[in-house]
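Participant: Fold the following.
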Amino acid sequence: MLKGKKLAVIGCGKLGEALVAGLCKNSELQKNDITATVGRETSIERVSKKLGIAVGVDNKAAVKGKDIVLLAVKPQNMDRVLAELKDVLTKEQLIVSVAASVTTSFCEERLEEKAAVVRAMPNTPAVINVGMTGLCHGLHVSAEQRNMAEAIFKCVGETVFVDESLMDAVTALSASGPAYLYVVVESLAEAGVKLGIPREISTLLAAQTMHGASRMVLETKAHPALLKDTVTTPAGCTIDGLMELEEGKLRVTLIKAVVKAAERARELVNTQNKTSK
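Facilitator: Below you'll find the model as predicted:
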């Protein structure tokens, strides 16, 4: 799907670097078909040497002749970057934005008529190629362009397309999700330490247990409740632990955390739209 395509990455920070590294390793894109830009000239040599691609600071020059333009700039800089690129981008180019709180309509309104825009929300595990990316597309994206966008993020993990009305929820669940799970891993590890297990071993036990449990859900496709029941034997220790979790309202607390994060994501979208008018 990406063979023979040319890509520009505008704002090649940590996420941009992870995506380029994943593309170079796991796709048909060649390094000489990728150009990236950075915010400071002092970063050019470091990023170019690390990724093995052409790197500069001229955004306009970078996007010319490219099939795909990946916008990895901060949300507060998106308005300026779109204004800068408006006259050089064409409707044949696919625009992919990974800027949180920036909608497809925000980009479409600031570019030429019928701009093809895909919005993506990856999470931090993408840096080790096990990310989860939620995607949605604007009004003028072809089936081929949709497939190209998906292929980019397949290089760093799993993908799912949703209606844009769900992107705030996706942000709250999968983009913010690693932070919630780090708290769970940390808490389990602390429990191990409390019970006398050395911290390094306790952290390994907690993290690998979460990793294995997640793999079980993904690979068996069984409902998490059914998998939970397979661990819970009558009059065993697991049921006592689960009772403590229920009494502590872990389940409802996690649900409320995601809902609250989604509300904040929506607020940020509204703020982005207001401040850029």
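
Participant: When you work out contacts or count neighbours from here on, use the C-alpha atoms and nothing else.
Facilitator: Noted.

Participant: Identify each buried residue in the helix ranked longest in the chain, please.
Facilitator: Criterion DSSP state H: the longest helix present in the chain is helix 250-275. Within helix 250-275, the residues that count as buried by 16 or more other CA atoms under 10 Å are Ala257, Val258, Val259, Ala261, Ala262, Ala265, Arg266, Leu268, Val269, Gln272, Asn273.

Participant: Let's see this one next, to set against the first:
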Amino acid sequence: MKIGFIGLGNMASAMIGGILKKELYSAEDIIGSDKSEDSVQKAAKIFGIHTTTDNLEVAQAADVLILAVKPQFFPEVIAEIKGAVREETLIISIAPGKTMEWIMEHFGRELKLVRCMPNTPALVGEGCTGFCCYKLVSEEEQAQAAAILGSFGRAYQVPENLLDTVVGISGSSPAYVFMFIEAMADEAVAEGMPRALAYEFAAQAVLGSAKMVLETGKHPGELKDMVCSPAGTTIQAVKVLEETGFRASVMDAVEACIEKSRSM
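Facilitator: As a prediction, this is how the structure comes out:
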């Protein structure tokens, strides 16, 4: 069983690293291509996989083919490889905004197609990926896709009409979280804390809070109330966030992200 990657950027590297760590495939079973010679050499050195600058070589060899190029390059790449992809090949696309209908229209035929949206925490094995499957994908192949996508974090199967929502709440949201961490750290620095230490405190607080949501199963509002002691410090901070429209700003940002994804 060969797994192929067209595109060897950050997300592909995160996926390859997860696959190898979970021992789903060996390095000998993975082949990847990229137009950048530097990316090809880097992937070969780090992962020990076979690499090439020839997309056709990957398309012909792969039993599972992952299209990991940016959306704007999809028409060019599909036009190049569509004649080389076998009917039985399972194709996984990570491009936002490119629907299964769009992809199959450009291939000119129905495919065993999985469309997904991972996020950058995959780089540290903590990704969150939403995926959907076309009707030709068997239950066994769905499980295979879930295993691949779950090798670098968590993977959840959703209807395709929710994938743009996945972009807003998960695919792009690490940027919002990084801004939140940076803002908290900036104020700690203003109060005299060394910046490196401020980042440690802020990031660990976010990590621990997220873990509490996932592991306790409690509603985020309930967990928030647990921190807010009567007449305490936390409720004063919460009051300021509410007065300045914190929740509405986050909701508006997610909405803007989803609408942009739909229009791509």
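
Participant: Go through the buried residues of helix 250-275 of structure 1 and say which is closest to Thr220 of structure 1.
Facilitator: Comparing the buried residues of helix 250-275 of structure 1 against Thr220 of structure 1 with CA to CA places Val258 closest, at 25.0 Å.

Participant: wait, doesn't the closest one sit right on Leu173?
Facilitator: Yes - with contact defined as CA atoms under 8 Å, Val258 of structure 1 reaches Leu173; the gap is 5.8 Å.

Participant: What separation is there between the residue sitting furthest away from the middle of structure 2 and Phe246 of structure 2?
Facilitator: Residue farthest from the centre of structure 2, counting by CA atoms, centre = their mean, is Ala231 at 40.5 Å. Per CA to CA, to the nearest Å, Ala231 of structure 2 is found 21 Å from Phe246 of structure 2.

Participant: for Val206 of structure 2, same thing?
Facilitator: 16 Å.

Participant: quick check: stretch 140-156 of structure 2 aligns to which part of structure 1?
Facilitator: Mapped onto structure 1 using TM-score structural alignment, stretch 140-156 of structure 2 covers residues 144-160.

Participant: which outside residues touch the matching stretch?
Facilitator: 1-2, 18-19, 22-23, 25-27, 94, 96, 118, 122, 126-135, 137 (CA atoms under 8 Å, 6 or more residues apart in numbering).

Participant: do that again at 7 Å, thanks
Facilitator: In this structure, residues lying in contact with stretch 144-160 of structure 1 by CA atoms under 7 Å, 6 or more residues apart in numbering are 1-2, 19, 22-23, 26-27, 94, 126, 129-135.

Participant: Out of those residues, flag the one nearest to Ile10 of structure 1.
Facilitator: Distances from Ile10 of structure 1 to the contacts of stretch 144-160 of structure 1, taken by CA to CA, are shortest for Leu19, at 11.9 Å.

Participant: Counting neighbours, what do you get for the closest one?
Facilitator: With neighbours defined by other CA atoms under 10 Å, the count for Leu19 of structure 1 comes to 26.

Participant: How about Gln41 of structure 2?
Facilitator: So Gln41 of structure 2, with other CA under 10 Å, has 17 neighbours.

Participant: What strand or helix carries it?
Facilitator: helix 37-47 (DSSP states H and E).

Participant: so how far does that helix sit from its counterpart in structure 1?
Facilitator: Following superposition, helix 37-47 of structure 2 is found to deviate from structure 1 by 2.6 Å on average (mean CA distance after the TM-score superposition for structure 1).

Participant: so where in structure 1 does the helix or strand that comes right after that helix end up aligned?
Facilitator: Per DSSP H and E, helix 37-47 of structure 2 leads on to strand 50-52 as the next helix or strand towards the C-terminus. Counting by TM-score structural alignment, strand 50-52 of structure 2 lines up with residues 54-56 of structure 1.

Participant: Next: stretch 14-21 of structure 2.
Facilitator: Going by TM-score structural alignment: stretch 14-21 of structure 2 matches residues 18-25.

Participant: Next, the mean deviation of the matching stretch compared to structure 2.
Facilitator: Mean for stretch 18-25 of structure 1 is 1.0 Å (mean CA distance after the TM-score superposition for structure 1).

Participant: Show me the longest helix that occurs in structure 2.
Facilitator: Max-length helix for structure 2 by DSSP H is helix 195-216.

Participant: what's it aligned against in structure 1?
Facilitator: Going by TM-score structural alignment: helix 195-216 of structure 2 matches residues 199-220.

Participant: can you list contacts of the matching stretch?
Facilitator: By CA under 7 Å, 6+ apart, stretch 199-220 of structure 1 touches Val185, Leu188, Ala189, Gly192, Val193, Pro224.

Participant: how does it look with 8 Å?
Facilitator: Val185, Glu186, Leu188, Ala189, Glu190, Gly192, Val193, His223, Pro224, Leu227.

Participant: Which strands and helices lie in contact with whichever helix or strand the second one is part of?
Facilitator: Secondary structure assigned from DSSP H and E places Glu186 of structure 1 in helix 177-194. Using 3 or more CA pairs under 8 Å, 6 or more residues apart in numbering; DSSP states H and E as the contact test, the elements touching helix 177-194 of structure 1 are helix 199-220.

Participant: and the angle for the helix it packs on with helix 177-194?
Facilitator: With axes from the mean of the first three to the mean of the last three CA atoms, to 10 degrees defining the directions, helix 199-220 of structure 1 sits at 130 degrees from helix 177-194.
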